[in-house]
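S.K.: From the sequence below, what's the structure:
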Amino acid sequence: MADIRNDGQSRVDIEHAELLGGDINLQIHSNLYWKSGPSMHEGAAFDNSAGIGVASRKSFVPSVGQGEEVAGLYVFTVSTPFSIEGRTNYLLPMFRPRVTIERFALISKYFSTAGASNGKAQRSYRLLSDRFLSKGNCVIREYDRLVGETSLPNLAAKNSYDFSIGEDADVVYKENVTLISSQALSSVSSSYHGTQGQIKTTYNVNLYIKSYKNRPFKLEYQQHVHASSVKLIEPRTNFTLENSAVKYRTTLAANEEKVLSYKLEVVN
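M.R.: Predicted structure coming up:
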């Protein structure tokens, strides 16, 4: 939906207009629902809601054409004439994209050193649209209730986007990182920093996750590591290393507990 405002005193008649993607506010209303079936997964679809202009030259509301990419921006054409009275907002209905959204609990951490930590998972969502979506506010509704609001950037078609809207009090974790070994490597010469020595350190990570929910749900774990080199030692089946981040995905049953572990080699 495009929100166009006339801040002047007089009515403005518009014969033809073009809207740039970054200038359009996005308002999304969703209905998420739990689907029970063989795979027990969650899904959702939500459309842009249609608006009605406050004052129009015609009895019908003009629509916005499908956006076209021009020099990295999306341009939306309004070919039907319309009018906006002074000091009035005009809500112009746009396209209706097919948008799917997946809900999951996310444990996202940044690795530092040996020690213990604990916390709660984040209420997270993964959004995917079949069309370009302009940046704007996104209101999340589940079971006909408002559960959160966030701001979305410009999103390319068929490109997923993850975001979180707060803690999930029913999913807690405890993590303990133990130093196993530390070894000095041969010095590395650099034209900018001179001769530097690197250290290879091996850690054992023990992770405990507890769900207090009375239903199954999807869970994702991410441990981000900033280092010259990162390696999983004795890789476990469910743990993967993607772009210097250790990741784990699973579905937790109601009130389930999980105890996990992996070994990590870090070079700095």
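S.K.: C-alpha from now on. contacts and neighbour counts both.
M.R.: Noted.
S.K.: Run a quick neighbour tally on residue 242.
M.R.: Using other C-alpha atoms under 10 Å, the number of residues around residue 242 comes to 10.
S.K.: Ignore what I typed, I meant residue 258.
M.R.: Quick note: residue 258 (other C-alpha under 10 Å) scores 11 neighbours.
S.K.: How about the one 5 residues further on?
M.R.: Counted by other C-alpha under 10 Å, the residues lying close to residue 263 total 19.
S.K.: same deal with residue 266?
M.R.: For residue 266, the neighbour count with other C-alpha under 10 Å is 18.
S.K.: State the distance from it to residue 180.
M.R.: Separation of residue 266 from residue 180 (C-alpha to C-alpha, to the nearest Å) stands at 12 Å.
S.K.: Over to residue 112?
M.R.: Distance from residue 112 to residue 180, by C-alpha to C-alpha: 15 Å.
S.K.: out of the two, which sits in the more crowded spot?
M.R.: Taking other C-alpha under 10 Å, residue 112 and residue 180 do not tie; residue 180 has more neighbours (13 against 10).
S.K.: show me the contacts for the more buried one.
M.R.: Contacts of residue 180 were listed using C-alpha atoms under 8 Å, 6 or more residues apart in numbering, and they are 201, 202, 203, 204.
S.K.: Would you confirm that the last one contacts residue 181?
M.R.: No - here residue 204 does not reach residue 181: they are 9.8 Å apart, not a contact under C-alpha atoms under 8 Å.
S.K.: Give me the spatial nearest neighbour of the most centrally placed residue in the chain, chain neighbours excluded.
M.R.: Using C-alpha atoms, centre = their mean, the residue of the chain that lies closest to the mean C-alpha position is residue 162, 1.6 Å off. Sequence neighbours aside, residue 126 is the residue nearest to residue 162 in space, at 4.4 Å (criterion: C-alpha to C-alpha, 6 or more residues apart in numbering).
S.K.: Contacts for the helix or strand hosting that neighbour, please.
M.R.: Assigning secondary structure by DSSP states H and E places residue 126 in strand 115-129. With contacts defined as C-alpha under 8 Å, 6+ apart, strand 115-129 is touched by 97-108, 156-178.
S.K.: any idea how far residue 211 lies from residue 102?
M.R.: Where residue 102 is concerned, residue 211 sits at a distance of 19 Å (C-alpha to C-alpha).
S.K.: If you count surrounding residues, which of these two has more?
M.R.: residue 211 (21 against 17).
S.K.: Let me know whether the more buried one touches residue 217 as I believe.
M.R.: No - using C-alpha under 8 Å, residue 211 is not in contact with residue 217, being 9.3 Å away.
S.K.: Common neighbours of the two, please.
M.R.: 252, 253.
S.K.: For the comparison step, fold the sequence that follows:
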Amino acid sequence: MSYLTRALNWSPRYTLNIVGKGAAARAELSALADIRNGTDQVVQAPATELFAGDVRLGQSQPSFDEDSLRGNAGSVSSALSVGNIVSQGELGGLYRFALTQPLTLPAKSIVTLPFLKPVLTSFQAFSRLNTGFQPNDAEGTLQRAYRLKADQRLPAGVVSVLEEDRLTGQASISELAKNTEFILELGADPDVRYTRTVVIQNVQRGILGGGSRTYRVTYTLRNEQAQPRRAEVREEIYGAQVVLNGKNAERSATAVLRFDLPAGGSLSQSYTVELPQ
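M.R.: Prediction:
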């Protein structure tokens, strides 16, 4: 590898532009590539490849955990204006992209280029709660979230979410294969609240001690928004033996409750779990 390889690195950043609200929301995803020259020298490269993935160099060299850039020294490029970045497919588990024009980076500079324009094959706005089982009542708010899939591989980066052209949150994504579902969680959703109640339905005593308890867990979700809202509750349950809604599981199980909340309305759902005591 040349010195230029070790001097440069790059990272993508995404924009998720959302139009509409609630279940009717639609979205577009786009990406820019930030190419950084952290040295005190001008870097010139007539041919440049971007590698996305886990790029590890030798112990005496820097390591770029997610992305690396390779540049070949050559003639001077007259301006920072460059063409599109095009995909070159996969190489040894890494994904390659190429610049279609020469690249010049001044010392200590960042050049930002249009990168990807993936098509979202699925998009869903919803409220979300991920929690663990506890045998006691609780209440609180859900989280604002978006569930997505894209029609092409996405390098790791930060996603900025815009609603009505206003920044409403940011979240990081790891590298994702084509049509891999991912979820962006952007913070509390004060308009979707929950009440959780727990009732002991049955207690079984073992002949030699031990035994089990069966709990009925009920979630009541209320939507204060003026439009319908999808919501999802996931509870992770752990135990030597878990019986969730009558089905046995070893050591762990996940209770999943999905809601289509009406505007200004509420819904309740329950599950049962038997755990050793």
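S.K.: now what about the TM-score between them?
M.R.: Superposed pair, TM-score by TM-score structural alignment, normalised by the length of the first structure: 0.73. Supporting alignment: 230 aligned residues with a C-alpha RMSD of 3.3 Å.
S.K.: Buried residues in stretch 184-198 of the second structure, which are they?
M.R.: 184-189, 191-194, 196-198 (16 or more other C-alpha atoms under 10 Å).
S.K.: how about the residues you listed in a markdown table, adding distance to residue 97 of the second structure?
M.R.: Below are these laid out as a markdown table (distance: C-alpha to C-alpha, whole Å):
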| residue | distance to residue 97 of the second structure |
| --- | --- |
| 184 | 25 |
| 185 | 29 |
| 186 | 30 |
| 187 | 33 |
| 188 | 37 |
| 189 | 38 |
| 191 | 42 |
| 192 | 42 |
| 193 | 44 |
| 194 | 46 |
| 196 | 49 |
| 197 | 52 |
| 198 | 53 |
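S.K.: From those residues, which land in strands?
M.R.: 184-189, 191-194, 196-198 (DSSP state E).
S.K.: Which two of those residues have the greatest separation?
M.R.: 184 and 198 (29.3 Å; C-alpha to C-alpha).
S.K.: Give me the aligned partner of the residue nearest to the centre of the first structure over in the second structure.
M.R.: Aligned counterpart of residue 162 of the first structure in the second structure: residue 183 (TM-score structural alignment).
S.K.: show me the contacts for that match.
M.R.: 145, 146, 147, 148.
S.K.: now, which of the residues you listed sits nearest residue 68 of the second structure?
M.R.: residue 148 (25.9 Å).
S.K.: The nearest residue to the closest one once chain neighbours are set aside: neighbouring residues, count only.
M.R.: Computed as C-alpha to C-alpha, 6+ apart, the closest residue to residue 148 of the second structure that is not its neighbour in sequence is residue 123, at 4.6 Å. Neighbour count for residue 123 of the second structure, taken as other C-alpha under 10 Å: 19.
S.K.: and if you look at residue 250 of the second structure?
M.R.: Other residues close to residue 250 of the second structure by other C-alpha under 10 Å number 11.
S.K.: Could you check how far it is from residue 82 of the second structure?
M.R.: 56 Å.
S.K.: ok, now residue 28 of the second structure?
M.R.: Residue 28 of the second structure is 24 Å from residue 82 of the second structure, by C-alpha to C-alpha.
S.K.: Compare those two and say which is more crowded by neighbours.
M.R.: residue 82 (17 against 14).
S.K.: What's the more buried one aligned with over in the first structure?
M.R.: Aligned partner of residue 82 of the second structure by TM-score structural alignment: residue 61.
S.K.: go on, residue 146 of the second structure?
M.R.: That one, residue 146 of the second structure, aligns with residue 125 by TM-score structural alignment.
S.K.: what about the nearest residue to that match once chain neighbours are set aside, which helix or strand?
M.R.: Once flanking residues are discounted, residue 125 of the first structure sits nearest to residue 103: 4.5 Å by C-alpha to C-alpha, 6+ apart. Using DSSP H and E, residue 103 of the first structure falls within strand 99-110.
S.K.: what do you get for residue 6 of the second structure?
M.R.: Per DSSP H and E: helix 3-7 holds residue 6 of the second structure.
S.K.: Give the buried residues for that helix.
M.R.: For helix 3-7 of the second structure, using 16+ other C-alpha under 10 Å, the buried residues are 4, 5, 6, 7.
S.K.: Please tell me how far the last one sits from residue 152 of the second structure.
M.R.: Computed as C-alpha to C-alpha, the residue 7 of the second structure to residue 152 of the second structure distance reads 28 Å.
S.K.: give the contact list for residue 24 of the first structure.
M.R.: 1, 2, 3, 134, 135, 136.
S.K.: Sort out for me which of those are in strands.
M.R.: 2, 3, 136.
S.K.: in what helix or strand does the closest residue to residue 239 of the first structure other than its chain neighbours lie?
M.R.: For residue 239 of the first structure, ignoring the flanking residues on the chain, the nearest one in space by C-alpha to C-alpha, 6+ apart is residue 248 at 4.9 Å. Residue 248 of the first structure is part of strand 245-252 when elements are defined by DSSP H and E.
S.K.: Next, the mean deviation of that strand compared to the second structure.
M.R.: On superposition with the second structure, the mean distance recorded for strand 245-252 of the first structure (mean C-alpha distance after the TM-score superposition for the first structure) is 1.3 Å.
S.K.: what's the mean distance for the helix or strand following that strand versus the second structure?
M.R.: Using DSSP H and E, the helix or strand that follows strand 245-252 of the first structure in sequence is strand 257-267. Following superposition, strand 257-267 of the first structure is found to deviate from the second structure by 2.4 Å on average (mean C-alpha distance after the TM-score superposition for the first structure).
S.K.: can you pull the buried residues of strand 257-267 of the first structure?
M.R.: In strand 257-267 of the first structure, counting by 16+ other C-alpha under 10 Å, buried: 262, 263, 264, 265, 266, 267.
S.K.: which one of these is nearest residue 185 of the first structure?
M.R.: Among the buried residues of strand 257-267 of the first structure, and counting by C-alpha to C-alpha, the member closest to residue 185 of the first structure is residue 267, at 9.0 Å.
S.K.: if you skip the residues just before and after it, what's nearest to the closest one?
M.R.: residue 200 (4.4 Å).
S.K.: what about the one in the second structure that sits across from that neighbour in the alignment, how many neighbours?
M.R.: Residue 200 of the first structure maps onto residue 212 of the second structure when the alignment is built from TM-score structural alignment. Counted with other C-alpha under 10 Å, residues neighbouring residue 212 of the second structure total 16.
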